[in-house]
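1. heads up, no residue letters with this:
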């Protein structure tokens, strides 16, 4: 398999951290879900890197990327900064992919960098009624104390939203990355809850692969995404509760590479 190399590029909010794999072939830019980091693609990147140049970015404020000055930034702001990072790496007509918040960033980034295609997983196409509910209660402020109650809270949280059968490795990645973001963990979440990706998805004139797990929490939005996108198809990993890039990285990479072959 291809190796993973890490690095930084300078952006308007500071440094943007990335992981990349592969030295030849088409470009792929991957964006992660809130509140994690590019570490969620650590098993996918070496597989993609055998046939493509794949880069996974840490969203500003997450992982090792510098944060914006405050929590009021919107998804197009994050997308502009990350598209600038992609351009700084020399990425030309990349395929843009992402999961949940990362799916919205990938779609929004297509307005800032010419993209050959989109591979979103779980697009947050919330209704006007859903957005206030998510903003009000999905990501409460992180409370820390000297006894480490925040760690138990994070473990319970991921067992609730990712399922009680969550493998230990996935639980470890999710909890440690949330703790790394700390009190900023909700910034990306709330930006995603405020943002409507529908207009930009509808405006995108390239092919779209809706790559999702059968029981992903946002899988019910895929039929709407199919109607909005001009040239869309679906790929569903059956039986999975979510997180196809983490639970079945080989199959996820295979589907991404198949989409690249079509292009």
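-> That came in fine, so what should we check first? Keep in mind that what you see is a predicted model, and the values were worked out from it rather than measured. Numbering: from 1, shown residues only.

2. Please count neighbours and contacts with C-alpha atoms only from this point.
-> Noted.

3. What residues sit buried inside stretch 239-253?
-> 241-250, 252-253 (16 or more other CA atoms under 10 Å).

4. Surely residue 187 and residue 68 touch.
-> No. Taking contacts as CA atoms under 8 Å, residue 187 lies outside contact range of residue 68: 9.7 Å.

5. which one of the two has more residues nearby?
-> Legend: neighbour count by other CA atoms under 10 Å for residue 187 and residue 68, higher for residue 187 (23 against 17).

6. Checking that one next. Helix, strand or coil?
-> helix (DSSP: H, G, I helix; E, B strand; the rest coil).

7. Need the nearest residue in space to it, chain neighbours excluded.
-> In space, and not counting its chain neighbours, residue 187 is closest to residue 71: 5.2 Å by CA to CA, 6 or more residues apart in numbering.

8. Quickly note the distance from that neighbour to residue 179.
-> Per CA to CA, to the nearest Å, residue 71 is found 17 Å from residue 179.

9. So for these two, which sits in the more crowded spot?
-> For residue 71 versus residue 179, the count of surrounding residues by other CA under 10 Å is larger for residue 179: 20 against 15.

10. ok, the more buried one to residue 104 distance?
-> For residue 179 relative to residue 104 (CA to CA), the value is 23 Å.

11. Check which helix or strand the residue nearest to residue 187 maps to.
-> Per DSSP states H and E, residue 71 falls between elements, in no helix or strand.

12. what do you get for residue 76?
-> Counting by DSSP H and E, residue 76 is found in helix 75-88.

13. okay, now the one to match up with it:
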């Protein structure tokens, strides 16, 4: 598994959304390092520079793959932040390995209702068919435009599309894993101090608010505007909320069994 690191403090593991890589955290990595964290952005198997598994993996399998990676990095208990698909993986890890998690941040929670599932089903998640005239590139660009209403950062749009295009045969594996996963069951097992973190322009904003309402003992923070590229768009504000939660003493949550959906 490929990792990108900055800093030398308390380990903070960062898990990316699909179909991106740990590079999505680069705009905030130096800020987190300056705040005293060893920021560790991990590429999920099959994404970024991590070797692909022989077949698509479940969210639970992605979570289990973190154990040997953390051991190899010399990390015992860690803070963990997951973004979108990464949030599902982080929740799965925290539910299964509570002794390895100090504090947890779920940045974009895919606790989807039927309407949201229907919306995401409207996107074509399948291997990208390469065409000699390059029209597949234009089609992929149009799909990203459709998926990112309100975008403002052209550079981020380009970078993240290039990341997706690097894995044309498997970029959608993470989406399939999320839609097949029982996230609510994992959320109900989490005991770590937890922050639900979102932004009002994110496509998982309503779903994240739903999770925060269902688990009122968790902390909740939201930024105004932005898209699912919020780390590119507002890196300082994003890193500030992450840092504030992780450094709060005592933890800014009430521990105990979570509310039931």
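-> That came through fine. Since the model is a prediction, treat every value here as computed from it, not as a measurement.

14. whereabouts in the second structure does the helix holding residue 76 of the first structure align?
-> Using TM-score structural alignment, helix 75-88 of the first structure lines up with residues 59-72 of the second structure.

15. Equivalent analysis for stretch 198-211 of the first structure, please.
-> Under TM-score structural alignment, the match for stretch 198-211 of the first structure is residues 184-197.

16. Mean per-residue distance, the helix or strand just after the helix holding residue 76 of the first structure versus the second structure.
-> As assigned by DSSP H and E, the chain's next helix or strand after helix 75-88 of the first structure is strand 95-99. Superposing on the second structure and averaging over aligned pairs (mean CA distance after the TM-score superposition for the first structure), strand 95-99 of the first structure comes out at 1.2 Å.

17. And the residue nearest the centre of the second structure?
-> Central residue of the second structure (CA atoms, centre = their mean): residue 83, 1.7 Å from the mean position.

18. which residues touch the nearest residue to residue 57 of the second structure once chain neighbours are set aside?
-> Using CA to CA, 6+ apart and skipping the chain neighbours, the partner closest in space to residue 57 of the second structure is residue 177 (6.9 Å). Residue 177 of the second structure makes contact with 56-59, according to CA atoms under 8 Å, 6 or more residues apart in numbering.

19. same thing with residue 107 of the first structure?
-> Residue 107 of the first structure touches 96, 118, 120, 197, 200-201, counting by CA under 8 Å, 6+ apart.

20. From residue 244 of the second structure, how far out is residue 47 of the second structure?
-> In terms of CA to CA, residue 47 of the second structure sits 30 Å off from residue 244 of the second structure.

21. who's more crowded, the two?
-> residue 47 (27 against 13).

22. Aligned to the more buried one, what sits in the first structure?
-> Under the alignment (TM-score structural alignment), residue 47 of the second structure pairs with residue 62 of the first structure.

23. try residue 149 of the second structure
-> By TM-score structural alignment, residue 149 of the second structure lines up with residue 163.

24. Burial check on that match, number of neighbours?
-> Using other CA under 10 Å, residue 163 of the first structure has 13 neighbouring residues.

25. try residue 129 of the second structure
-> Other residues lying near residue 129 of the second structure total 10 when counted by other CA under 10 Å.

26. Skipping its backbone neighbours, what lies nearest it in space?
-> residue 136 (6.7 Å).

27. In contact with the one you found, which residues?
-> Counted by CA under 8 Å, 6+ apart, residue 136 of the second structure has contacts 128-130.

28. between those, which is closest to residue 193 of the second structure?
-> residue 128 (39.8 Å; CA to CA).

29. And the equivalent of the closest one over in the first structure, how far from residue 35 of the first structure?
-> Under the alignment (TM-score structural alignment), residue 128 of the second structure pairs with residue 142 in the first structure. Note on residue 142 of the first structure: its distance to residue 35 of the first structure, by CA to CA, is 12 Å.

30. now do residue 133 of the first structure
-> In terms of CA to CA, residue 133 of the first structure sits 19 Å off from residue 35 of the first structure.

31. Same question for residue 86 of the first structure.
-> 21 Å.

32. Same check on residue 182 of the first structure?
-> For residue 182 of the first structure relative to residue 35 of the first structure (CA to CA), the value is 9 Å.

33. the more surrounded of the two?
-> Using other CA under 10 Å as the criterion, residue 182 of the first structure and residue 35 rank with residue 35 on top: 24 against 18.

34. how big's the offset between the helix or strand residue 156 of the first structure falls within and the second structure?
-> Using DSSP H and E, residue 156 of the first structure falls within helix 149-161. Compared with the second structure after fitting, helix 149-161 of the first structure deviates on average by 1.3 Å (mean CA distance after the TM-score superposition for the first structure).

35. ok, residue 22 of the first structure - contacts?
-> With CA under 8 Å, 6+ apart, residue 22 of the first structure has these contacts: 2-3, 46, 48-54.

36. Would you show me how to pick out the buried ones of those residues in ChimeraX?
-> Buried subset of the contacts of residue 22 of the first structure, written as a ChimeraX selection, criterion 16+ other CA under 10 Å:
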select :2,46,48,49,50,51,52,53,54
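
37. so of the contacts of residue 22 of the first structure, which ones are in helices?
-> 46, 48 (DSSP state H).

38. got a markdown table for the contacts of residue 22 of the first structure, with distance to residue 208 of the first structure too?
-> Shown next, in a markdown table, are the contacts of residue 22 of the first structure (distance: CA to CA, whole Å):
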| residue | distance to residue 208 of the first structure |
| --- | --- |
| 2 | 26 |
| 3 | 28 |
| 46 | 23 |
| 48 | 18 |
| 49 | 21 |
| 50 | 22 |
| 51 | 20 |
| 52 | 18 |
| 53 | 19 |
| 54 | 18 |
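
39. distance of the closest residue in space to residue 84 of the first structure that isn't next to it in sequence from residue 66 of the first structure?
-> Of all residues not flanking residue 84 of the first structure in the chain, residue 11 sits nearest, at 7.0 Å (CA to CA, 6+ apart). Note on residue 11 of the first structure: its distance to residue 66 of the first structure, by CA to CA, is 9 Å.

40. Near the counterpart of residue 23 of the second structure in the first structure, how many other residues are there?
-> The alignment partner of residue 23 of the second structure in the first structure, by TM-score structural alignment, is residue 39. Neighbour count of residue 39 of the first structure, defined by other CA under 10 Å: 20.

41. Right, I'll leave it there.
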